[in-house]
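1. output the structure for:
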Amino acid sequence: MNEKCEFPQLSSLQLKDGDVILRRGNSIFSELIARNFPASEGMSHCGFIFKIDGQYQVIHTISKSLSDIDGIRINTLEKFVLDAKQNRICIIRYHKKLNSDSMKERCLALLKQKIPFDNDFDLNDSSKLYCSELLRYVYQEQGEPDFFEMRKIVGVSVIDFSTFFNTELFIPVYKNY
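-> Got it, this is the predicted structure:
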């Protein structure tokens, strides 16, 4: 992986608080997600980008089965990208301007609450959240309609990653895949 070549491109972008970053992970779980969502352009994980203390950070959530911390966490943008399989990342921006300060405050509050990862993928229970469920939850708290596409997998309705590639909802900012 050549992060020295990759990161100058990212740091030169005009990132905005509330941008969404998508990546392809290295785990078998990421592979299963990518295979079950063929219109997801191979992406399997997502989070919000916010500038915090002068540095771009990503707030996202991961299962303890894949990490030493369960649930919501914060990583530098660089760390988030380094954990991508073969630098496969995409940054997108929601088509409408939202209150990014409010979104950041809410994500930081969820981080402080140590919201666990939703291994049941239950969209009706916000006490636990999986990665795209976190984004859906924050968008809905901003008053946005539930615009996420759903897909049933083994009888459970989950958020379809193809939603992030709907150009009526999200504008591409950066693609590397």
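
2. when you work out contacts or count neighbours from here on, use the C-alpha atoms and nothing else.
-> Fine.

3. tell me the centre residue of this protein?
-> In the chain, the centroid-proximal residue (CA atoms, centre = their mean) is residue 46; its distance is 1.8 Å.

4. where's the closest residue in space to it that isn't next to it in sequence, which helix or strand?
-> The shortest distance from residue 46 to any non-neighbouring residue, by CA to CA, 6 or more residues apart in numbering, is to residue 22 (4.4 Å). Element membership for residue 22 (DSSP states H and E) is strand 20-23.

5. how about that strand: buried residues?
-> Neighbour-count burial for strand 20-23 flags 20, 21, 22, 23 (criterion: 16 or more other CA atoms under 10 Å).

6. just checking, residue 78 touches residue 7?
-> Yes. The pair residue 78 and residue 7 passes the contact test of CA atoms under 8 Å, sitting 7.4 Å apart.

7. residue 139 should be in a strand, yeah?
-> No. Going by DSSP: H, G, I helix; E, B strand; the rest coil, the assignment for residue 139 is helix, not a strand.

8. now do the contacts for it.
-> residue 145 (CA atoms under 8 Å, 6 or more residues apart in numbering).

9. to compare with the earlier structure, here is another sequence to fold:
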Amino acid sequence: GKTWRSKIVNLFEDGNTAFSHTGIVRIIGDIPHIIHASPESELVRMERAETFLSPKKVDRASIYRLRGNPGAAETASRKALEYYEERVPFDTAFDGEDHERLYCTELIWRAYTHAGIDLAEGLWYSLYNPVLSGRLLLPNSLPRSPLLEETAILR
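-> Reported below is the predicted structural model:
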């Protein structure tokens, strides 16, 4: 991404993926939308994929799909839609134990966990510093999940 928040997230990244944000696709009326937890709106939000992936906002993006389980992907997408409809607030503390608020990668993880899939097993970071402390799931963690496959790269 191109925001200052994206640059900060990338400081924690391993340099190979350098993703700073995540979302989950939900098709509504044949139009792809992305549901994501946004610090800008302070809520889980939904926007058309063309807006979410606008070159004004992103440098590059990848699309990942759950391997061999479309039913679980649909359940996760439906759960993400519920988070949007319930106006779940953004988790500014990035606290994976807080069930009342969500940050972007946590939204994906919780939605898939609801579908019986743990995308983040063994992929959590442990951080202990003045800014963040505890378990954190960063955007570069999810592409390393063996349960996902990359289906498209957008540059």
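
10. what would you report as the TM-score here?
-> TM-score for the superposed chains, counting by TM-score structural alignment, normalised by the length of structure 2: 0.85, backed by 148 aligned residues with a CA RMSD of 1.9 Å.

11. just to revisit the earlier point, higher neighbour count, residue 78 and residue 7 of structure 1?
-> Legend: neighbour count by other CA atoms under 10 Å for residue 78 of structure 1 and residue 7, higher for residue 78 (17 against 14).

12. quick one: map that one onto structure 2.
-> In structure 2, residue 78 of structure 1 lines up with residue 50, judged by TM-score structural alignment.

13. and its match, how far is that from residue 152 of structure 2?
-> Applying CA to CA, to the nearest Å, the value for residue 50 of structure 2 to residue 152 of structure 2 is 15 Å.

14. go on, residue 133 of structure 2?
-> 33 Å.

15. mind checking which of those two has more residues around it?
-> Between residue 133 of structure 2 and residue 152, counted using other CA under 10 Å, residue 133 has the larger neighbour count: 14 against 11.

16. helix/strand/coil for residue 47 of structure 1?
-> Applying three-state DSSP: residue 47 of structure 1 is strand.

17. what lines up with it in structure 2?
-> Counting by TM-score structural alignment, the partner of residue 47 of structure 1 is residue 23.

18. go ahead and confirm that match touches residue 102.
-> No. With contact defined as CA under 8 Å, residue 23 of structure 2 does not reach residue 102; the gap is 11.9 Å.

19. shared neighbours of the two, which are they?
-> With CA under 8 Å, 6+ apart as the test, residue 23 of structure 2 and residue 102 both reach residue 37.

20. neighbour-wise, which of the two wins?
-> Counted by other CA under 10 Å, residue 23 of structure 2 and residue 102 do not tie: residue 102 has more neighbours, with 30 against 25.

21. show me what residue 83 of structure 2 aligns to in structure 1.
-> Match for residue 83 of structure 2 (TM-score structural alignment): residue 110.

22. which residues does its match contact?
-> residue 72.

23. that one falls within a helix, correct?
-> Yes. Residue 110 of structure 1 forms part of a helix when assessed by three-state DSSP.

24. for it, give its distance to residue 55 of structure 1.
-> 20 Å.

25. cool, residue 98 of structure 1 as well?
-> Counting by CA to CA - residue 98 of structure 1 and residue 55 of structure 1 are separated by 21 Å.

26. which one of those two has more residues nearby?
-> The residue with more neighbours, out of residue 98 of structure 1 and residue 55, is residue 98; 15 against 11, by other CA under 10 Å.

27. which non-adjacent residue is nearest the more buried one?
-> Spatial nearest neighbour of residue 98 of structure 1, excluding adjacent residues (CA to CA, 6+ apart): residue 142 at 7.2 Å.

28. helices of structure 2, start to end?
-> Along structure 2, the stretches classed as helices by DSSP state H are 4-12, 49-52, 70-85, 104-114.

29. what does the shortest one contact?
-> In other words, helix 49-52 of structure 2. Contact with helix 49-52 of structure 2 is made by 32, 33, 34, as judged by CA under 8 Å, 6+ apart.

30. average gap between that helix and structure 1?
-> Once the two are superposed, helix 49-52 of structure 2 sits an average of 0.3 Å from its aligned residues in structure 1 (mean CA distance after the TM-score superposition for structure 1).
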